[in-house]
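**Student:** Coordinates only, no sequence provided:
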């Protein structure tokens, strides 16, 4: 099956893509393009999937750089290719042609960044914790350290869990209200004391407040099982594990 790749005109002409699960070699609960080395999927199958992504990006598998994601606010600079072992971080930036940056998600926000004019790109994994703690701002700062200019940077949020599927408890709301009372705008009433959190809207707010143009592709990972993996959907279905989507960009 052919890979399905969601792109954004805003990131053109940078080669990039938010890959769906279609077109991969994995089976079972991972059926499709599972690129998560941290999953319990067969490692050789995951390697095949990642090689297909690298080929689609026009790079060797060794030049598809990813990180060991830990829900942090750390961004690392990539100079040549994939590091071994992978650094613990949740964002990557580079100004090196021929290197693709990859981020894995399964409900969290994959965010791809590009400053076309100055030749700097970035990729970030931004769940609620990373977004709250500053991973998006850290990515932008790391890009400017490489010569990017804020008013030239465009950021695109890819397939993420949408507000209607993201139910949280009152303690979650408290965390965000302590940061800024205006964060109440990102919550809607759910059932009982539950709230519905708008992660993409929060990500867009953080990006725009940091001085960059930003948009969301408006794809919900939870509600489209044929195209996307979802940690929350797998949890609700009591599945043993779940696949990871990959989003990538290169100069």
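**Tutor:** Ah, there it is. Since this is a predicted model, take the numbers as computed values, not measurements.

**Student:** From here on, just use CA atoms for contacts and neighbour counts.
**Tutor:** Fine.

**Student:** Surely residue 2 is in a helix?
**Tutor:** No. The assignment for residue 2 by DSSP: H, G, I helix; E, B strand; the rest coil gives coil, which leaves it out of any helix.

**Student:** can you pull the contacts of the closest residue to it other than its chain neighbours?
**Tutor:** Closest residue in space to residue 2, ignoring its immediate chain neighbours: residue 23 at 4.9 Å, by C-alpha to C-alpha, 6 or more residues apart in numbering. Residue 23 is in contact with 1-4, 32-33, counting by C-alpha atoms under 8 Å, 6 or more residues apart in numbering.

**Student:** Going by neighbour count, which of the residues you listed comes out on top?
**Tutor:** Neighbour counts for these, by other C-alpha atoms under 10 Å, peak at residue 33, which reaches 31 neighbours.

**Student:** tell me the SS of the nearest residue to it once chain neighbours are set aside?
**Tutor:** Excluding the flanking residues, the one nearest residue 33 by C-alpha to C-alpha, 6+ apart is residue 24, at 3.6 Å. Under three-state DSSP, residue 24 falls in the coil class.

**Student:** can you pull out the strands in the protein?
**Tutor:** For the chain, the strands defined by DSSP state E occupy 5-6, 15-19, 64-65, 75-77, 91-94, 100-105, 109-115, 120-126, 154-157, 167-168, 187-189, 195-197, 213-216, 245-250.

**Student:** related to what we said a few turns ago, state the distance from the residue nearest to residue 33 to residue 120.
**Tutor:** 29 Å (C-alpha to C-alpha, to the nearest Å).

**Student:** Neighbour count: these two, which is higher?
**Tutor:** A count of neighbours by other C-alpha under 10 Å puts residue 120 above the other of residue 24 and residue 120, at 27 against 24.

**Student:** before we go on, here's another structure to hold up against the first:
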């Protein structure tokens, strides 16, 4: 069975944050690995993507992009061929029958909806995309389709937690140079290092952009190896690869 985490704020639309439970992959990718860029068995990856889709919106066309840690949002009107996926880190649509999917393995997945307008979105916010404004780009793209920022609700899914995300002082300075108030997302760690609350940072960006209802699911990908894939955990273990999980939202046909 595919484990889906849902956010009550998004109950009006089909959605779910999938982890690694369920699926057909084995070895270091055991479970529901949906990462096309991984070294997992390609047939297993395709089967896992189908299982994830059917757990949220059976029969829908799953739409994903080539994620490059950018702040670019792509507006989708029809499915992309696998070899024609655009480079972007957010997707929005107003078309029924499409299921938007964002892949993560520690980065922050964000799902958005304005049910009254029939517009949904999904964003992948790694630290580069987060500081670059990928969530702001998602909101702007949704508004271009008729969504109203005051109506948009958002949910932040499983991502690396503050206790697991050690960064350098220089890393933190990037955020503090953008806004001195960002210092609150960093807490003391070992000498020369800090602990970064990236989920909290993304939530604050959404609030500052005018999204008044934001749910933070507070699930740490790094510390739950039985439930989630984690890039940083795989690196610390010296593993040769890592799986990805998918967060999905769509409009029923």
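**Tutor:** Structure received. Keep in mind it's a predicted model, so treat the numbers as computed, not measured.

**Student:** if we can go back for a sec, I'd like the distance between the aligned residue in the second structure for the residue nearest to residue 33 of the first structure and residue 47 of the second structure.
**Tutor:** Structural correspondence for residue 24 of the first structure with respect to the second structure (TM-score structural alignment): residue 23. Distance of residue 23 of the second structure to residue 47 of the second structure, given as C-alpha to C-alpha: 8 Å.

**Student:** Centroid-wise, who is the farthest residue in the first structure?
**Tutor:** What lies farthest from the middle of the first structure is residue 192; by C-alpha atoms, centre = their mean that is 30.9 Å.

**Student:** Closest to the centroid, which residue in the first structure?
**Tutor:** Geometric middle of the first structure (C-alpha atoms, centre = their mean) lands on residue 110, at 1.5 Å.

**Student:** so how far is residue 190 of the second structure from the aligned residue in the second structure for that one?
**Tutor:** Taking TM-score structural alignment, residue 110 of the first structure has residue 109 as its aligned residue in the second structure. Going from residue 109 of the second structure to residue 190 of the second structure by C-alpha to C-alpha gives 28 Å.

**Student:** cool, and residue 29 of the second structure?
**Tutor:** Using C-alpha to C-alpha, residue 29 of the second structure is found at 31 Å from residue 190 of the second structure.

**Student:** Do I have it right that the residue nearest to residue 33 of the first structure meets residue 32?
**Tutor:** Yes. Here residue 24 of the first structure reaches residue 32: they are 4.0 Å apart, a contact under C-alpha atoms under 8 Å.

**Student:** and residue 180 of the second structure, how many residues sit next to it?
**Tutor:** For residue 180 of the second structure, using other C-alpha under 10 Å, the count is 11.

**Student:** before we move on, the earlier item: who are the contact partners of the residue nearest to the centre of the first structure?
**Tutor:** 103-104, 123-126, 157-160, 247.

**Student:** Would you confirm that residue 108 of the second structure contacts residue 157?
**Tutor:** Yes. Proximity of residue 108 of the second structure to residue 157 meets the contact threshold set by C-alpha under 8 Å, at 6.7 Å.

**Student:** contacting residues around residue 86 of the second structure?
**Tutor:** Listed by C-alpha under 8 Å, 6+ apart, the contact partners of residue 86 of the second structure are 65-66, 74.

**Student:** for the contacts of residue 23 of the first structure, which one is nearest residue 185 of the first structure?
**Tutor:** residue 4 (33.7 Å; C-alpha to C-alpha).

**Student:** returning to what we had before: same list, the strands of the first structure, but as TSV with distance to residue 137 of the first structure please.
**Tutor:** Shown next, in TSV, are those (distance: least, C-alpha to C-alpha, whole Å):
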stretch	distance to residue 137 of the first structure
strand 5-6	24
strand 15-19	21
strand 64-65	20
strand 75-77	9
strand 91-94	10
strand 100-105	16
strand 109-115	11
strand 120-126	10
strand 154-157	11
strand 167-168	24
strand 187-189	22
strand 195-197	21
strand 213-216	13
strand 245-250	18
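
**Student:** Out of those, which gets nearest to residue 83 of the first structure?
**Tutor:** strand 64-65 (7.0 Å).

**Student:** against the second structure, where does the closest one fall?
**Tutor:** By TM-score structural alignment, strand 64-65 of the first structure lines up with residues 62-63 in the second structure.

**Student:** just to revisit the earlier point, against residue 79 of the first structure, how distant is the residue farthest from the centre of the first structure?
**Tutor:** 50 Å.

**Student:** next one: residue 248 of the first structure
**Tutor:** 16 Å.

**Student:** Between these two, which is the more surrounded one?
**Tutor:** Neighbour count, other C-alpha under 10 Å: between residue 248 of the first structure and residue 79, residue 248 has more, with 28 against 14.

**Student:** isn't that one right next to residue 104, touching?
**Tutor:** No. Between residue 248 of the first structure and residue 104 there is no contact under C-alpha under 8 Å: 9.0 Å.

**Student:** Now do the shared contacts for those two.
**Tutor:** By C-alpha under 8 Å, 6+ apart, no residue touches both residue 248 of the first structure and residue 104.

**Student:** If you count neighbours, what's buried in stretch 72-88 of the first structure?
**Tutor:** Neighbour counts using 16 or more other C-alpha atoms under 10 Å place 72-78, 80-82, 87-88 of stretch 72-88 of the first structure among the buried residues.

**Student:** What is the nearest of those to residue 210 of the first structure?
**Tutor:** residue 73 (14.5 Å).

**Student:** so that closest one touches residue 90, yeah?
**Tutor:** Yes. Under the criterion of C-alpha under 8 Å, residue 73 of the first structure makes contact with residue 90 at 6.5 Å.

**Student:** shared neighbours of those two, anything?
**Tutor:** Common neighbours of residue 73 of the first structure and residue 90, using C-alpha under 8 Å, 6+ apart, are 130, 135.
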